[in-house]
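Novice: here is a sequence with its predicted model. Questions after.
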Amino acid sequence: MTHMMRSSFPAAAVVVAVLLWPLAAAQLSTGYYASICPNLEAIVQSSVKQSMAQSQIAGPAALRLFFHDCAVKGCDASIMIVNSNGDDEWRNPDNQSLKPPGFQTILDAKAAVDNDPQCRYNVSCADILALAAREAVSQSGGPYYQVELGRYDGRISTKSSVVLPHVDFNLDQLNSFFSGLGLSQTDMIALSGGHTLGAADCTFFQNRIGTDPSMDSGFAAQLRNTCAGQTFAFLDGATPGGFDNLYFKNLQGGKGLLGSDQVLYTDLRSRGTVDYYASNPGTFFYDFTNAMTKLGRVGVKTAANGEIRRDCRTPN
């Protein structure tokens, strides 16, 4: 989830969107490509494995890309589009912290899929992104789960469409945003556990160091040293490349990197879920996969309002 916010959803638009989503999501199924591209999951798995071997941030960046795609205009790979006029989602300031290896992971997986004659131009970028996110999780030690497929790619990507959570959001603001996607507080907390992977730029949390009483003082001193020598810190410094429940244990100790992470523990309404996930990794994994499945149904496009892009970076 990132880390800037400039406006809020129009309430009416959210209501209309939520009413329409179940209709499109009904087309999704885990066996969607069984006859169209039977080797799809193995191809994506192999490609993502190669990407993750080449770059330690490829996995976390691909997982984050999935959220940034689905949370804006739905899961339609519009985050991948590069418009010649510069007006596209990834060039919105809210998305400038998305890392190139994430995009490259999707492009490489798409190329690998299209290298199979049976699959060529038959698999959407949106579905490849959903599968790559699952691989990023499972290949980092997290749960392997079945991914619903059958999304079409969107044709439109604009800077103005990007509305995302901000690092200083409180629990009410977080819940409001996620409820607009049809997700519950439990879904939001489980998805936040994805911050067990990857890093955040120092600019997103430096203002908390030494000023936020919810941050452990030793952790604050450690971050001050880290950011004096580099531009980022790991969201979970103990196992930054491992998908586990240490994120929640860190929150219990005042070692949440972002304000929007630590608030999940400081607010008593969400603390119980954090405590439960910290001591029950299996439940966290189960709830995370459920939340990822629900996220993957947001704003799904059909043949009527989407396409299968030949190049993920440009509409056909």
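Specialist: Perfect, thanks for sending it.
Novice: switch to C-alpha atoms for all contacts and neighbour counts from now on
Specialist: Fine.
Novice: which other helices and strands contact whatever helix or strand Ile43 lives in?
Specialist: If you go by DSSP states H and E, Ile43 is part of helix 40-54. Applying 3 or more Cα pairs under 8 Å, 6 or more residues apart in numbering; DSSP states H and E, one finds that helix 40-54 contacts helix 58-70, helix 100-114, helix 125-138.
Novice: which strands or helices does the first one pack on?
Specialist: Same thing as helix 58-70. Packing partners of helix 58-70 (3+ Cα pairs under 8 Å, 6+ apart): helix 40-54, helix 100-114, helix 125-138.
Novice: okay, angle between that helix and helix 125-138 too, please.
Specialist: Interaxial angle, helix 58-70 versus helix 125-138 (axes from the mean of the first three to the mean of the last three Cα atoms, to 10 degrees): 140 degrees.
Novice: one more structure, for comparison:
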Amino acid sequence: MASSKKGALHLLTTLVFLALATTVFSQLSPNFYDYSCPAALNTIQRVVRAAVNKEKRIGASLLRLHFHDCFVNGCDGSLLLDPTSTIDSEKNALANINSARGFEVVDQIKSAVDKACGRPVVSCADILAVAAKDSVVALGGASWKVQLGRRDSTTASRSQANADIPAPNFNLQQLIDNFNRQGLNEKDLVALSGGHTVGLAKCQNFKDRIYNDTNIDPNFAQQLKRRCPRTGGDTILSPLDSTTKSFDTAYFSDLVKQRGLLRSDQALFNGGSTDSLVKQYSYNSYAFSNDFGESMIKMGNIKPLTGNQGQIRLNCRTVN
């Protein structure tokens, strides 16, 4: 009887150890590539810096790719997969088609980092996470410790992308609900929306706002109407904030002045629960930088594939 109890106790201890080990080893870590490829992060940074120096807008595009990847079944590189007979590509989702860009830069990073590592070691999902951080830094924003160790998915879902990526006409409650479904709170919503301090948006995404909304500065609306006609001109681009090539707090200052470009932007400062945070970020760049970094880390932890899950793609556009 005593020996059977000992055996049972030993089995239980072993199972607990294995469970803990699985938990420990499945966690993301900023040091994940320290031994397998010490040159990985510097290589990614070098390619991103060169791309941003060539075209400032690409920094916003790379940041957006990471966001749109993480919001669809987690941060797994699924957005990068091209359409095939078995892949219903997220590139064709409403929020991405003729809009998401920067895929060629991701290809350049993948090629350079694989060469630096001597073999495919760094996942495409991790490349997106690091490139997002390096883009923010290249545009004048603060850095953060990117958690690493994600693996790449072998599937994609256009329908899930259509359902999960927030739309530019969302109101505050829709935004809060959308972020909550990803495990993100109101602070994350406001901080991550600050990514709109860089980049451009198409006329089709703000046309209804400038011609119909009342919570918009009249001079700002008039200025936009000269660029974006009531009919036609859907692909004409306008900056998301007044300093679109710099990662700063102008986005929030603009919201306080009712000069948010998208309806979903101005929803953050429209008499609701997020007003105070928008106001704080508008004059406290340290608070914004700190919270943005924390929220990027939190977003990067949405359902990552780790351990033996998924794969390390040889080509970010295709499954191995």
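Specialist: Thanks, I have it. From a predicted model like this one, the values you see are computed outputs, not experimental measurements.
Novice: quick check: TM-score for this pair?
Specialist: The TM-score (TM-score structural alignment, normalised by the length of structure 1) is 0.89; 292 aligned residues with a Cα RMSD of 1.7 Å.
Novice: picking up where we left off before, out of the helices and strands packed on helix 58-70 of structure 1, flag the one nearest Cys227 of structure 1.
Specialist: Closest of the helices and strands packed on helix 58-70 of structure 1 to Cys227 of structure 1 is helix 100-114, at 21.4 Å (criterion: Cα to Cα).
Novice: in the closest one, what counts as buried?
Specialist: Going by neighbour count (16 or more other Cα atoms under 10 Å), the buried part of helix 100-114 of structure 1 is 101-114.
Novice: residues in contact with it?
Specialist: Contact with helix 100-114 of structure 1 is made by 40, 43-44, 47-48, 51, 55, 57-63, 65, 80, 119-121, 123, 125, 128-129, 132, 312, as judged by Cα atoms under 8 Å, 6 or more residues apart in numbering.
Novice: filter the residues you listed down to the buried ones, ChimeraX style.
Specialist: Buried members of the contacts of helix 100-114 of structure 1, defined by 16+ other Cα under 10 Å, are picked up in ChimeraX with:
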select :40,43,44,47,48,51,57,58,59,60,61,62,63,65,80,119,120,121,123,125,128,129,132,312
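Novice: residues making contact with the helix holding Ile43 of structure 1?
Specialist: Outside of helix 40-54 of structure 1, the residues within contact range by Cα under 8 Å, 6+ apart are 33, 58-59, 105, 108-109, 112-113, 119, 128, 131-132, 135-136, 139.
Novice: hang on, the earlier thing: got CSV for the helices and strands packed on helix 58-70 of structure 1, with distance to Gly254 of structure 1 too?
Specialist: Below are those laid out as CSV (distance: least, Cα to Cα, whole Å):
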stretch, distance to Gly254 of structure 1
helix 40-54, 30
helix 100-114, 29
helix 125-138, 25
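Novice: and of these, who's closest to Asn92 of structure 1?
Specialist: helix 100-114 (14.8 Å).
Novice: tell me the gap between the closest one and the middle of its chain.
Specialist: Centroid displacement of helix 100-114 of structure 1 relative to its chain, using Cα atoms, centre = their mean, to the nearest Å, is 16 Å.
Novice: again with stretch 158-165 of structure 2
Specialist: Relative to where its chain is centred, stretch 158-165 of structure 2 has its mean C-alpha point 15 Å off (Cα atoms, centre = their mean).
Novice: would you list every one of the helices in structure 2?
Specialist: 2-25, 40-54, 57-70, 103-117, 124-138, 158-164, 172-180, 186-193, 207-212, 218-227, 250-256, 263-266, 275-283, 285-300 (DSSP state H).
Novice: now do the longest one: everything it contacts.
Specialist: Put plainly, it is helix 2-25 of structure 2. With contacts defined as Cα under 8 Å, 6+ apart, helix 2-25 of structure 2 is touched by Gly307.
Novice: may I see the buried residues of it?
Specialist: By 16+ other Cα under 10 Å, helix 2-25 of structure 2 has no buried positions at all.
Novice: and for stretch 130-147 of structure 2?
Specialist: Of all the residues in stretch 130-147 of structure 2, those buried under the rule 16+ other Cα under 10 Å are 130-139, 141-144, 146-147.
Novice: what's the most distant pair in those residues?
Specialist: By the measure Cα to Cα, Leu139 and Gln147 form the most distant pair in the buried residues of stretch 130-147 of structure 2, at 20.8 Å.
Novice: point to the residue nearest the middle of structure 2.
Specialist: For structure 2, Phe67 is the residue whose C-alpha lies nearest the centre (Cα atoms, centre = their mean; 1.8 Å).
Novice: contacts only, for it.
Specialist: For Phe67 of structure 2, the contacting residues are Met299, by Cα under 8 Å, 6+ apart.
Novice: for the spatially closest residue to Arg313 of structure 2 that is not a sequence neighbour, the count of nearby residues, please.
Specialist: Nearest residue to Arg313 of structure 2, sequence neighbours excluded (Cα to Cα, 6 or more residues apart in numbering): Asn320, at 5.8 Å. Counted with other Cα atoms under 10 Å, the neighbours of Asn320 of structure 2 add up to 10.
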